[in-house]
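**Q** whatever this is, show me its structure:
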Amino acid sequence: MLRTPEDRFIGLPGYDFAPHYADVADGATGRPLRIHYLDEGPADAAPVLLMHGEPSWCYLYRNFIGPLVDAGHRVIAPDLIGFGRSDKLGARTDYTYERHVQWMSDWLVGLDLNTITLFCQDWGGLIGLRLVAAFPDRFARLVIANTGLPTGSGSSPGFDQWLQISQTIPNFPAGNIVNMGTSRELTAAEIAAYDAPFPDETYKEGARQFPTLVPVTPGHGSVSENIAAWQVLEAFAKPVLTCFSDNDPVTKGGEAAIIARIPGARGQAHTIVPGGHFLQEDAAPQLAAIIDQFIKGA
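**A** Here you go, the predicted structure:
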């Protein structure tokens, strides 16, 4: 188990939030693993849960927090195990899809979050939608962006290219990967902030492993679990909104299955926003406003 030194998170641009930590059990060994999360805004307000993907961390949501808190919301943004300020495991085989779901399930139940508005992107959706399926009563509404819940198919040329790069590049440049997935050019300091959780390559085993875990073939793990999750989502009648971007080669068009299959998505004001795969970096003000208006019933 590896823990990124705290001093690597000092002075990051636009990121001045108090850290919060919670322990979950590693199911294989029983040892505690520490999950980091941000928790801003009034403690008695219904939470907006912002879930990141690969290879980012909650820094991705730094520009959401102020507007949502100013609008009266409690904002919670965790770092997945292997990312951000959360603990990292030293072997790639320590990371599986099901273990990620279990870690975040334990964290969610430990915080006893309810009446949740979920915003999820990339692996934040692959894990976040599994949380919805496991605990549908805890979620009030969903905002789904540039993600999906594959069940043995659904690859794309963009994803195939990313998978190849992620497994062959000698040094895994997390910050530059995020920068390549945005429409705007990140500053050097922002790129460095995405590199901050990873002092060297030994900290990146989770980031390396994630692309191989996406269940896009029948032989992948978690296909049956995702099929079961879809059965719950196909009965989820609470409001569901899609906000995909217009310039993501990996997930383009993925909103169609969500709109067609989840009852709560019918009749909603689905939108396409400008941006790349990491649309949070390209359209933060617009997305924060969409979340706020969706919660308030606009």
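
**Q** make it CA atoms for all contacts and neighbour counts henceforth
**A** Fine.

**Q** show me where the stretch 101-250 of the chain has its helices.
**A** Using DSSP state H, counting those that start in this stretch, the helices of the stretch 101-250 of the chain run over residues 123-134, 157-168, 174-180, 188-195, 205-213, 223-233.

**Q** ok, and what's touching the third one?
**A** Yep, that's helix 174-180 we're talking about. The contact list for helix 174-180 (C-alpha atoms under 8 Å, 6 or more residues apart in numbering) reads Pro55, Ser56, Glu185, Leu186, Glu190, Ile191, Ala192, Ala193, Tyr194, Asp195, Phe278.

**Q** tell me the two of those that are most distant?
**A** Using C-alpha to C-alpha, the two most remote members of the contacts of helix 174-180 are Pro55 and Glu185, lying 17.1 Å apart.

**Q** let's compare: structure for the following, please.
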Amino acid sequence: MDVLRTSDARFAGLPGYPFAPNYVDVAASDTEPLRMHYVDEGPRDGRPVVLLHGEPTWSYLYRTMIPPLVDAGYRVLAPDLIGFGKSDKPTRPDDYTYLRHVEWVTAWFEALDLTDVTAFVQDWGSLIGLRIAAEQEHRFSRMVVGNGFLPTADRGTPPAFRIWRAFARYTPVFSCGFIVGRGTVTKVPRAVRVAYDAPYPSSKYLAGARQFPNLVPTEPDDPAVPANRAAWAALGRWEKPFLCLFGANDPILGKADKPLIAHVPGAAGQPHDRIRAGHFLQEDAGPELARRIIAWEA
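**A** Here you go, the predicted model:
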């Protein structure tokens, strides 16, 4: 496995991202250890809040949520998935599989021995986070989902997703900052768009970002489907608090909260909401999301 590591100089002076880097080595069952970066802010004895990003972002997406959560006394952790942000980046698309991503993040949870976790998961953060929550429920106390889902290949695929998958595979220029700007309802400043592109100095660094859409299990014979269906069944028995805060202006996942709320017992009676935000609701409404999580936890 050929692995790239983005130079620290690429991350110098990014707007709104003053957080010290932390690293831990993680391995999937069939890979060598890779270095995973994560933000770790707030008191070490505070209740942990884990923020899992998706495609094609990194922990920078949570920069406006982290400070208010820390101010409320939480220990806030935001990892960069392998292939993203400051984490190591295998260079071949085939180096990335759904199972490996689940195992890499599981290894991160285990390395830090995280328990009593409140997790906020979005996009691929939900595909990974909901799997782990179902498989290691003892680590979690609460779950918040924002514009995410757990696909089991028994629902139709929206045309907008098929277009997105083709774009990720074939477009000659893949700019993460451009994609974030297209997935919000507020204008994303140029300096912020540049920050989303900072981890990727050339196309060789983008294999993971380009591959993620292809890994969504949309067909019953996908190798991820059995484990996802088992996780979906486990979520059907999940009685811990489960909250959906969705950006309503998302053409692909804006209404994916409805089946989650209907399926998960812990979702009953929770203050679910759809807010004026796009797919990247953390970019549109990060401080508001943090305030809602704090109020929900109180």
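
**Q** what's the TM-score once they're superposed?
**A** Once superposed, chain against chain, the TM-score is 0.97 (TM-score structural alignment, normalised by the length of the first structure); 295 aligned residues with a C-alpha RMSD of 0.9 Å.

**Q** returning to that earlier point: which of Pro55 and Glu185 of the first structure has more neighbours?
**A** Ranked by neighbour count (other C-alpha atoms under 10 Å), Pro55 of the first structure and Glu185 place Pro55 first, with 24 against 14.

**Q** closest to Ile10 of the first structure out of the helices of the stretch 101-250 of the first structure?
**A** Across these (criterion: C-alpha to C-alpha), the nearest stretch is helix 188-195, sitting at 9.6 Å.

**Q** from the contact counts, what lies against that closest one?
**A** Contact partners of helix 188-195 of the first structure among helices and strands, from 3 or more C-alpha pairs under 8 Å, 6 or more residues apart in numbering; DSSP states H and E: helix 174-180.

**Q** quick revisit: any of the contacts of helix 174-180 of the first structure buried? List them.
**A** Buried subset of the contacts of helix 174-180 of the first structure (neighbour count, 16 or more other C-alpha atoms under 10 Å): Pro55, Ser56, Leu186, Glu190, Ile191, Ala192, Ala193, Tyr194, Asp195, Phe278.

**Q** switch the contacts of helix 174-180 of the first structure over to a markdown table; also include distance to Glu98 of the first structure.
**A** Formatted as a markdown table, those follow (distance: C-alpha to C-alpha, whole Å):
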| residue | distance to Glu98 of the first structure |
| --- | --- |
| Pro55 | 18 |
| Ser56 | 20 |
| Glu185 | 34 |
| Leu186 | 33 |
| Glu190 | 31 |
| Ile191 | 30 |
| Ala192 | 30 |
| Ala193 | 28 |
| Tyr194 | 25 |
| Asp195 | 26 |
| Phe278 | 24 |
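
**Q** ok, those residues vs Pro218 of the first structure, which is closest?
**A** Closest to Pro218 of the first structure, out of all of the contacts of helix 174-180 of the first structure and judged by C-alpha to C-alpha, is Pro55, at 24.7 Å.

**Q** from Asn179 of the first structure, how far out is that closest one?
**A** Plainly put, Pro55 of the first structure is 11 Å away from Asn179 of the first structure if you go by C-alpha to C-alpha, to the nearest Å.

**Q** nearest residue to the aligned partner of Asp221 of the second structure in the first structure other than its sequence neighbours?
**A** Superposed on the first structure with TM-score structural alignment, Asp221 of the second structure falls opposite Gly219. Using C-alpha to C-alpha, 6 or more residues apart in numbering and skipping residues adjacent in sequence, the residue nearest Gly219 of the first structure is Gly152, 7.2 Å away.

**Q** now Ala224 of the second structure
**A** Sequence neighbours aside, Pro217 is the residue nearest to Ala224 of the second structure in space, at 6.3 Å (criterion: C-alpha to C-alpha, 6+ apart).

**Q** okay, now the one you found: neighbour count?
**A** Number of residues near Pro217 of the second structure (other C-alpha under 10 Å) recorded here: 20.

**Q** equivalent analysis for Asp25 of the second structure, please.
**A** 16.

**Q** any idea how far it lies from Thr6 of the second structure?
**A** 16 Å.

**Q** same check, this time on Asp113 of the second structure
**A** The spacing between Asp113 of the second structure and Thr6 of the second structure, counted by C-alpha to C-alpha, is 27 Å.

**Q** list the contacts of the aligned partner of His263 of the second structure in the first structure.
**A** In the first structure, His263 of the second structure lines up with Arg261, judged by TM-score structural alignment. By C-alpha under 8 Å, 6+ apart, the contact list for Arg261 of the first structure reads Leu233, Glu234.
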